[in-house]
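Engineer: Below is the sequence, then the predicted model.
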Amino acid sequence: MSTITDAAKPLRTAMVDRVKAVGHASTPAVEEAMRIVPRHEFVPEASIEDAYADIAVITKSASDGSPLSCASAPTIVAMMLDQLQVEPGNRILEIGAGTGYNAALLTQLTGPGGAVTTVDIDPEVTAGARRGLDETGNDHVNVITRDGSLGAAENAPYDRIIFTVGAWDLTPAFWEQLAPDGRLVVPLRWRGQTRSVAFVRDGDALVSDSMELCGFVPMIGQEGERSGAIDSEDLVTLYWDADQTIDATKLSGVLDQSKETIWSKVLVGPQDPFDSIWLRITGRDSRICRISADRAAVDAGLCTPAIPIRSPALAEDDSLAYLVFRKIEEGTFELGAIGHGPNGRHLAGQLCHEIEAWNHDRNARPTVRVYLAATARSAHSFDQAMTHQTIEKTASRLVVTVS
């Protein structure tokens, strides 16, 4: 046995133990697969320690340094496999081949009676995945170089479809290729935030049954998100969807106007997640978007979002409000909002109202239904008395419903 194999065993054991400690790899099948498949053999350029650390291993970068392909952090991998609920004998389609590691895990889960197909648009990525799969005895996995938005009709229908790239839209291929009772797990982006959503098929609808915060390399060719700087030095940027009426030019210089700060009296601890405030608002307010502030903007006090690179904001015409917090005492923080512009105080108040509503049931999650954009009945397939927002993509339509 090689020295590297000897070293890998305890590191792999420790990796899976960490994953389970945070609540993932929750089934014996996912746990066993992660204990069996040698992650280090799929990331040969990483150190053995990095291969089993809870980090994403970047395997290809763009000229500006932004990642183009990677092996996702083990906790994210396990989380999504839990959501996918693979059963022995399943036929599985993976969009985003990565290093081939996830396809190897899927092969373990579906067993000899199943089949795994993985698709990626980048021939360098598929070549690397093919190599890693062949070297680990997974030569039966079908690796295809193709635009992932097309899926792989030649091996359809699929019991399970999983995306390991971030998607802004879902194309007709996935309705055509997913079995009638199938599950689809995708890091889906809407209103500036990304969630790994597990969908179950219900006729012409995909209906969410779990959602987890995540971040992924975006899928190539989906350009539905807009962005624009709102200050003269390009330090603060808004991100919004194509169907929203937000105009960054109208907001240019808004941060130089006097600010209105409103505090919600809602308290959180340092380990208390509050990202679902943003998720909830996507079903209640069409003005929700993402604000991102560079460190220089934060240090100068120009813009101080709760999480500088990724916080929810409400934007309307020439006014803006965004989520903030302040320290009350050691280990306790109060959530609030800062508004700018003529309607800034009102928007800040609206954001605080949403914080208070979230505080009444912090575990509540909206339901997301996805339809093909041409499906007329989507507007009538849920209780109209419930609060909802319809989000128009290019090929699909999201209906986010808040109870």
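Structural biologist: Now that the structure is in, tell me what you want to look at.
Engineer: make it CA atoms for all contacts and neighbour counts henceforth
Structural biologist: OK.
Engineer: for this protein, which helix is longest?
Structural biologist: helix 3-21 (DSSP state H).
Engineer: Now it: buried residues?
Structural biologist: Ala8, Leu11, Arg12, Met15, Val16, Arg18, Val19, Lys20 (16 or more other C-alpha atoms under 10 Å).
Engineer: Next, the buried residues of the very next helix or strand once past that helix.
Structural biologist: Sequence order places helix 28-36 as the next helix or strand after helix 3-21, per DSSP states H and E. Neighbour counts using 16+ other C-alpha under 10 Å place Ala29, Val30, Glu31, Ala33, Met34, Arg35 of helix 28-36 among the buried residues.
Engineer: next up, a second structure to put side by side with the first:
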Amino acid sequence: MSTISYSPEVLRAAMVDRIRRVGHASSPAVGEAMRTVPRHEFVPEASTEDAYADIAVITKSANDGAALSCASAPIIVAMMLDQLQVQPGDNILEIGAGTGYNAALLAQLTGPRGSVTTVDIDPDITASARRGLNATGNEQVHVVTRDGSLGASENAPYDRIIFTVGAWDLTPAFWEQLAPGGRLVVPLRWRGQTQSVAFVRDGETLVSDSMELCGFVPMIGQEGERSGAIDADGLVTLYWDADQTIDPTRLIGVLDQPKETVWSEVLVGPQDPFDGVWLRLTGRHDSRVCRISADPAAVTACLCTPAIPVRSPALAEDDSLAYLAFRKVEEGRFELGAIGYGPYGRHLAVQLCDEIEVWNQDRNARPTVRAYLAGTPRSAISIDGALNHAVIEKAASWLIVSVLRIRPPQASTSGPGC
């Protein structure tokens, strides 16, 4: 049987068409840039077909197999470029050089009157990016080998700043180097989940205007997340932030206790996103929100069955825990709920289901996130009195997560199940 081979141009056009069908590359300029820049030239270790498939291409790994650098899936690239809203002539800073592909797209978007600087801490990565950029006619892009948390003050101020690595914190450099009214797009991690947040600078405040769930290789040197197993075999792990007081040692063995299952009567389809539930939790129960991850063996044994085994939101309080779960109720339909353990397990499960109910009233609603430099006087922090809010204190920045206050209906309960 013969295999049909398509040219890079045909594969590239098909890639953009797929991305547009799911709602990204909504800007004509972004679509045109992705049709123009030859992605396969930046990932020579991948086949041409893989270069234009909707997959991330790992370009450097650690000895343990963990990804150190990759070319993000094209759909994520397009999503973040939509958020960035590049204008011709913009001066742009990219944190995380990767393969150089994203910098080439930025150069295409900003045009000959603009400027692009890309920064990475790893000299192997910047050398590779430089080669790819030169080979594709993008010699004008500035490639800098440096800790990305320092930015690149030599070419500041920037109209646009974009991170292509996951960040746990925002350092003062980004307040110093982002122009007034400028946009910052960053895969920002808090309370166990990562959202690509588009911030707009308003004075000394960064105010979000869009958020999209994503996942990225973490930025080196930002160790603000903690983790710990809660079962004897190390099959179930919690992840939380340094400013939280969650103690996994108090939860060891909690999964062996009787469980309380609460169902919300909220249904989702197999392709329906429900990360908005997690976002709401971070603005309403921030001190207790964390991520739970269950090994396949834990799921098979019914020890722990989160909605998404590798990453689901959970509420942890003292020696009690509840996590997001779902069950199939009909073909292609699943009901969201929560499973709780420990003395307060049922209470936490009901609270989680309350947030599911509220989220269901407006699934497209997103909290507002405001970012301030750590140490900003409280009098200078804007908190709308009509909103619930959480103050998340990181080492260099503070996040204020604000959500609408809506009274949810009563969650329902049901009997046990796996």
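Structural biologist: Nice, thanks for sending it over. These numbers were taken from a predicted model, which means no experiment stands behind them.
Engineer: hmm, back to that, out of the buried residues of helix 3-21 of the first structure, which comes closest to Gly344 of the first structure?
Structural biologist: Nearest to Gly344 of the first structure among the buried residues of helix 3-21 of the first structure: Val19, at 42.4 Å, using C-alpha to C-alpha.
Engineer: To which residue of the second structure is that closest one aligned?
Structural biologist: Alignment note (TM-score structural alignment): Val19 of the first structure maps to Ile19 of the second structure.
Engineer: In JSON lines: the buried residues of helix 28-36 of the first structure, plus distance to Ala348 of the first structure.
Structural biologist: As requested, these are exported to JSON lines (distance: C-alpha to C-alpha, whole Å):
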{"residue": "Ala29", "distance to Ala348 of the first structure": "47"}
{"residue": "Val30", "distance to Ala348 of the first structure": "44"}
{"residue": "Glu31", "distance to Ala348 of the first structure": "45"}
{"residue": "Ala33", "distance to Ala348 of the first structure": "47"}
{"residue": "Met34", "distance to Ala348 of the first structure": "45"}
{"residue": "Arg35", "distance to Ala348 of the first structure": "48"}
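Engineer: Run through who's touching stretch 56-72 of the second structure.
Structural biologist: With C-alpha atoms under 8 Å, 6 or more residues apart in numbering as the test, stretch 56-72 of the second structure has contacts from 43, 45-46, 50-51, 55, 73-74, 98-99, 101, 125, 216-217.
Engineer: hmm, back to that, tell me which of the buried residues of helix 28-36 of the first structure is nearest to Ala296 of the first structure?
Structural biologist: Nearest to Ala296 of the first structure among the buried residues of helix 28-36 of the first structure, with distances taken as C-alpha to C-alpha, is Met34, at 41.2 Å.
Engineer: Need the counterpart of that closest one in the second structure.
Structural biologist: Checking TM-score structural alignment: Met34 of the first structure goes with Met34.
Engineer: Do I have it right that its match meets Val16?
Structural biologist: Yes. Using C-alpha atoms under 8 Å, Met34 of the second structure is in contact with Val16, at 6.7 Å.
Engineer: Sticking with the residue lying closest to Lys265 of the first structure once chain neighbours are set aside, tell me its helix or strand.
Structural biologist: Spatial nearest neighbour of Lys265 of the first structure, excluding adjacent residues (C-alpha to C-alpha, 6 or more residues apart in numbering): Glu334 at 6.1 Å. Assigning secondary structure by DSSP H and E places Glu334 of the first structure in strand 332-340.
Engineer: Give me the helices and strands touching that strand, please.
Structural biologist: Judged by 3 or more C-alpha pairs under 8 Å, 6 or more residues apart in numbering; DSSP states H and E, strand 332-340 of the first structure is in contact with strand 259-268, strand 319-329, helix 344-360.
Engineer: would Ala379 of the first structure count as being in a helix?
Structural biologist: Yes. Ala379 of the first structure: assigned to a helix according to DSSP: H, G, I helix; E, B strand; the rest coil.
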